[in-house]
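**Student:** What would the 3D arrangement of this be:
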Amino acid sequence: MLSAGLPQGAVPKLERPGPLRERVYEALLELMTTRALRPGQHLVESELAGQLGVSRQPVREALQRLNTEGWVDLRPAQGAFVHEPTEEEADQLLSVRTLLEAEAARLAAADSDAVGIAALEVLCAKGEQAVAAGDMDLAVATDTAFHAKVMELAGNVVLAELAGQVDRRVRWYCTPVARRRGTRTWIEHRSLIEAISSRDGQRATEIMRSHTEHARGAYHQRDES
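**Tutor:** Just a heads-up that it's a prediction; the model follows:
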């Protein structure tokens, strides 16, 4: 139950401009993405409102939108619960991710310049440091930023929009396996940077496809001892 409280420091500040319901929606979505609100957790409007410092109305509106988008399950006479993704749901999304990311890597290898390569190097170093420090939240956030940068370097707006639609769910699925993957993620990223820098589109495609498939496999094995 939510009454146990959110992790200290997990509640984001609602300081961004825009309608309050939008800010509450973004805050709740981020809390679910990072699993501060866990799959299956009961979401009580009054308690969420108190945590976020708002009235119940924008919380109710946000939960309804999140239900429509598949992040929340509204159960008659029971209330709202964070959706628990099935293995099939995760597998389908991670399969689509592989297709999008592999194509982005190929395009990035064709179009990237020295500035883009340097940006990937900086993110890779940041991710390696996060893993070494045991900061898995930062490691996942940096991994997301790394993949977003590859997508940006690909220069295909439609591809980037499609990838953006699955980005948060990828983070949601991959957060629990970040520790399992550990340094392997960043070794693969280093190989990808080398392929992109060499303008080897075929190699970049192969590395990214293998990389995303490894993450997919780790997700399905996450509960094994």
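**Student:** Please count neighbours and contacts with C-alpha atoms only from this point.
**Tutor:** OK.
**Student:** Just the strands from this structure, written as ranges.
**Tutor:** Listed from the start of the chain, the chain has strands (DSSP state E) covering 42-43, 72-75, 79-82.
**Student:** For the residue positioned nearest the centre of the chain, which residues are in contact?
**Tutor:** Centroid-nearest residue in the chain: residue 171, 2.0 Å away (criterion: C-alpha atoms, centre = their mean). By C-alpha atoms under 8 Å, 6 or more residues apart in numbering, residue 171 lies in contact with 33-34, 140-141, 144.
**Student:** Could you let me know which of those ends up closest to residue 105?
**Tutor:** Nearest to residue 105 among those is residue 144, at 14.4 Å by C-alpha to C-alpha.
**Student:** want to put them side by side, so please do this one too:
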Amino acid sequence: MRILIVEDEQAIAQDVASVLDAAGFVSEISLSGEDGWYKGGTEEFDAIILDLGLPKLDGLSVLKRWRAEGQNVPVLILTAQGNWDQRVEGFEAGADDYLPKPFRMEELVARLRAILRRSSGASAPKISVGSFTLDTNQMRVFNNGQPIQLTPLEYRLFSFLVHHRGQTVSKQMLNDHVYALNHERSDNSIEALVRRVRQKLGRDVIETQRGFGYLIEQEDGQG
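**Tutor:** Down below sits the predicted model:
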């Protein structure tokens, strides 16, 4: 899952990125409101962490621009401790959740996972697809209750497809959301990764939509 961090304090941004990378996300940093607004409006992210206290173009203005432009990506806003009116403004502008500074990284990751689940139509930390269960807290996959050993990249790919179940996901989108920017990869990296996941989970779990990408079917009754 690809996350944009819009935070002008570089040390905080780097700390958040390191924690998110360790938690199985792919993160990218913007150090200004202008750059964050541009990236959030022109590139695809699964969620955005947005500091409201940005200089020049503040976070609230960035959020309002995104929503006015039709960007529906989930946004977690960071606010100053006790600044309740700023939090209210953030929600009214279209924020999905907030976290006051200073914050614990564990809570940031938990809130981020929660808004990602809600955006995919799930509320619980465990998402079931057929006999498989994706545990987003433990970052593990189970088949009929038995754990399946996946590498971090294999987990990212399966998790992304599960969060977008019922949708055909292109190889380019998987490349952008599964691999970090500095990760070396070839044109066939996604095909090889899908093949490895199928070897562990079964060939029928991930469908190939020739010329379009890959799909995990949406089960009846799932939103």
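**Student:** What TM-score do the two superposed chains give?
**Tutor:** These two chains, once laid on top of each other, score a TM-score of 0.25 by TM-score structural alignment, normalised by the length of structure 2; 109 aligned residues with a C-alpha RMSD of 6.3 Å.
**Student:** So the residue nearest to residue 195 of structure 1 when sequence neighbours are not counted versus residue 104 of structure 1, what's the distance?
**Tutor:** Of all residues not flanking residue 195 of structure 1 in the chain, residue 204 sits nearest, at 5.1 Å (C-alpha to C-alpha, 6 or more residues apart in numbering). Between residue 204 of structure 1 and residue 104 of structure 1 the computed distance is 9 Å (C-alpha to C-alpha, to the nearest Å).
**Student:** Select the longest helix from structure 1.
**Tutor:** Across structure 1, the longest stretch assigned as helix under DSSP state H is helix 87-111.
**Student:** Would you mark the buried spots in that helix?
**Tutor:** Buried positions in helix 87-111 of structure 1, judged by neighbour count with 16 or more other C-alpha atoms under 10 Å: 90-91, 93-94, 97-98, 100-110.
**Student:** ok so, going back, any chance of the strands of structure 1 in a markdown table with mean neighbour count as columns?
**Tutor:** Below are those laid out as a markdown table (neighbours: other C-alpha atoms under 10 Å):
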| stretch | mean neighbour count |
| --- | --- |
| strand 42-43 | 20 |
| strand 72-75 | 18 |
| strand 79-82 | 20 |
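**Student:** Of the ones you listed, which is nearest residue 152 of structure 1?
**Tutor:** Short answer: strand 72-75, nearest of these by C-alpha to C-alpha, at 30.0 Å.
**Student:** I'd like the strands of structure 1 as CSV, with distance to residue 162 of structure 1 appended.
**Tutor:** Formatted as CSV, the strands of structure 1 follow (distance: least, C-alpha to C-alpha, whole Å):
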stretch, distance to residue 162 of structure 1
strand 42-43, 29
strand 72-75, 22
strand 79-82, 24
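**Student:** Of the ones you listed, which is nearest residue 217 of structure 1?
**Tutor:** It's strand 79-82; of the strands of structure 1, that one is closest to residue 217 of structure 1 (C-alpha to C-alpha) at 23.6 Å.
**Student:** which secondary structure elements does that closest one contact?
**Tutor:** strand 42-43, strand 72-75 (3 or more C-alpha pairs under 8 Å, 6 or more residues apart in numbering; DSSP states H and E).
**Student:** want to try JSON lines for those, with distance to residue 208 of structure 1 as columns?
**Tutor:** Formatted as JSON lines, those follow (distance: least, C-alpha to C-alpha, whole Å):
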{"stretch": "strand 42-43", "distance to residue 208 of structure 1": "37"}
{"stretch": "strand 72-75", "distance to residue 208 of structure 1": "31"}
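**Student:** Kind regards, and thank you for your time.
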